[in-house]
Each structure stands twice: as C-alpha cells, then as structure tokens.
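1. turn this into a structure:
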Amino acid sequence: MNALLLENQVCFAVHAASRALDGFYRRELAELGLTYPQYLVMLVLWEREPVTVKELGVALRLDSGTLSPLLKRLEAAGHVRRERSASDERSVVVRLTEGGAALRESALRVPEHVLEATGLRMSELADLHRTLGRMTQSLTEAT
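-> Next comes the predicted model:
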C-alpha cells in the first residue's frame, strides 16, 4: 500500500464524507431556515435548555467568538433569547422561544432523511458514530 496516495488517506475520506454530509444537511435545513451550526445549537437546546453560552461552547466544541454571531442570528429569527444569569451576571443563559421549541417538531424528520441518504443501516450508522467518537477522542488527546 502506498501511504501517500490520496485515496489511502483517512483524513481525505473523512473530509469528503463531511463535505457530502454538509451539502445534504444544507438542503435539509434550508427548509427549517437553519444553517448547520444553528441546527447544532438548537439540538443542544432541545435536549437540555436553558444552557449558558459556556455550556453550549463545551458541548459543540466552539468558542464564544463563533457562538455569539450564531446566537445573535437565532435570536433575530425568533428561535432563542439570551439573558444574563440571575445568579452570575458574567454568565449568559440561552433559552428557546415558543417558536424555537415548536421548530423541533419539523426537525424530527432530519435524522430519518440523513439515515436514508447515507444508504447505511441504522446499526452501521451507529458503528460509524462510535468509531468516529473514539477517533475524535484519541486525536484530541494526542494534540
């Protein structure tokens, strides 16, 4: 095996798959009026709101400089509201609006459409998810 062939590079396989997935999500999420990063924020909020900006950053592996404009656009769209924490003025809490909570129902179809589009069985997708999680953890620890 030639270690320097592009087709043999794991990084390129992950990159190509990521680009294909991004394109698919872009189309799916356009119907919801969300970008992919906004969708990720909404997923966290649908799971466990209210959350602080710091908690969102940890969950999504994003810094506040990236999160702030995302949250500003989600707030302008009427999906979230930001407010200072009553217990800690330095902390900003993010909550869903009624519209943001209602958007969850429309988003329920997205994972199903992704599964169909991948051509994988649910068990294969679960295996891939576990493998990528292990790889991410190992690479994070290595850097």
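2. going by C-alpha atoms from here, please, whenever you check contacts or count neighbours.
-> Noted.
3. now the residue nearest the centre of the chain: how far from L34?
-> By CA atoms, centre = their mean, the chain has its centre lying nearest to L40, at 2.9 Å. To L34, L40 is 10 Å away according to CA to CA, to the nearest Å.
4. swap in A102?
-> Taking CA to CA as the measure, A102 falls 14 Å from L34.
5. of those two, which one has the most company?
-> L34 (19 against 13; other CA atoms under 10 Å).
6. count of neighbours near Q137?
-> Neighbours around Q137, by other CA under 10 Å: 11.
7. the one 4 residues further on now?
-> The number of residues packed around E141, counting by other CA under 10 Å, is 8.
8. next, the second sequence, to be compared with the first:
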Amino acid sequence: MDPRDDLLKLENQLCFAIVTAARNVVSIYRPVLEPLGLTHPQYLVMLALWESAPRSLGELADELAMEPATLSPLVKRLEAQGRVTRTRRAADERVLEIALTAEGRALRERALDVPGQVMARTGLDPAALARLRDGLAPFAGAVRV
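-> Modelled structure (predicted):
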C-alpha cells in the first residue's frame, strides 16, 4: 500500500471538513434567524449594511466575497421585505446604491441576540469562536491561482 493513500481518504480532506462545517454552520443559524425573517445570506448582507450604509452593490459584493449577480437577488428580496432600498446614484446612474430603511435599522436591535444564541447552540464562548474564525483566515482571504 502506498503511504500516500491516506492523503486521499475523505476524512483527511480539508475541503470536505470545511464544506461540511459550512453546511452545519448554516443549519445552526437557520432557526436563530427565522424569527427575524432572514436567511443566512440575507443576514450577512444586513451585517455589512449595519456597519456601513449606504453603499454600492459592488462595494457590498466585494466585502461579502460574492458576485454582484448573486447578491442582487438577495438585495431585491430584502427590498421587498422593506429592509433596504435600491436607488441609482445621482452622480453616476450606473451605480446601484443600497441603503437601510427604518425597518432595516430597527432589525439590528433584534439581531443583537443572534451571536449569543449561536454560542449557546455550539457550546463555544466568544474566545473559542474567535480562535476558530481566525484559524480559517488563510482560507477566507483572496484566492491565489
């Protein structure tokens, strides 16, 4: 048996561990976000907007590491829910600007409980979550090809 065979076992694959973890993280967040009327991707959009709004769709896509074409339907659904507005920037009509509505800003108060609920569901404290997040940093940065 070639000693490299272990390298090809599914259980030894970093990619499999990360993909499985990502699915599980989304399933942990789902019941926490449901009462807020948000999906996990919509929650990420709202987090970015709570930090800085208004901002262009392109800026938002860059921060969230998403393609604008993927982000656009998420933003449209948030607009239909009354949480954001989409308007063309007066100085440059090509730029779609995303802003929070009063309802979108108010939702932040309810979202303050989300991190605590996630910690309770995972059994991890803030320091452990920070270590885990920081350990993923090499994989969350820019892709080098």
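9. looks to me like S27 of the second structure is in a helix.
-> Yes - the assignment for S27 of the second structure by DSSP: H, G, I helix; E, B strand; the rest coil puts it in a helix.
10. which position in the first structure pairs with it?
-> Counting by TM-score structural alignment, S27 of the second structure lines up with G23 in the first structure.
11. can you tell me how far its match sits from V53 of the first structure?
-> Distance of G23 of the first structure to V53 of the first structure, given as CA to CA: 27 Å.
12. could you do G119 of the first structure as well?
-> 36 Å.
13. those two - which one has more neighbours?
-> Counting neighbours by other CA under 10 Å for G119 of the first structure and for V53 shows that V53 has the greater number, 20 against 10.
14. quick check: the spatially closest residue to that one that is not a sequence neighbour vs A101 of the first structure, distance?
-> Nearest residue to V53 of the first structure in three dimensions, chain neighbours excluded: V92, at 5.8 Å (CA to CA, 6 or more residues apart in numbering). Using CA to CA, one gets 19 Å for the distance from V92 of the first structure to A101 of the first structure.
15. quick one: contacts for the alignment partner in the first structure of I98 of the second structure?
-> Mapped onto the first structure by TM-score structural alignment, I98 of the second structure lines up with V94. Applying CA atoms under 8 Å, 6 or more residues apart in numbering, we find V94 of the first structure in contact with E49, P50, V51, T52, V53, V80, R81, R82, E83.
16. please redo it, this time with the cut-off set to 10 Å
-> 41, 45, 49-53, 55-56, 71, 75, 80-85 (CA atoms under 10 Å, 6 or more residues apart in numbering).
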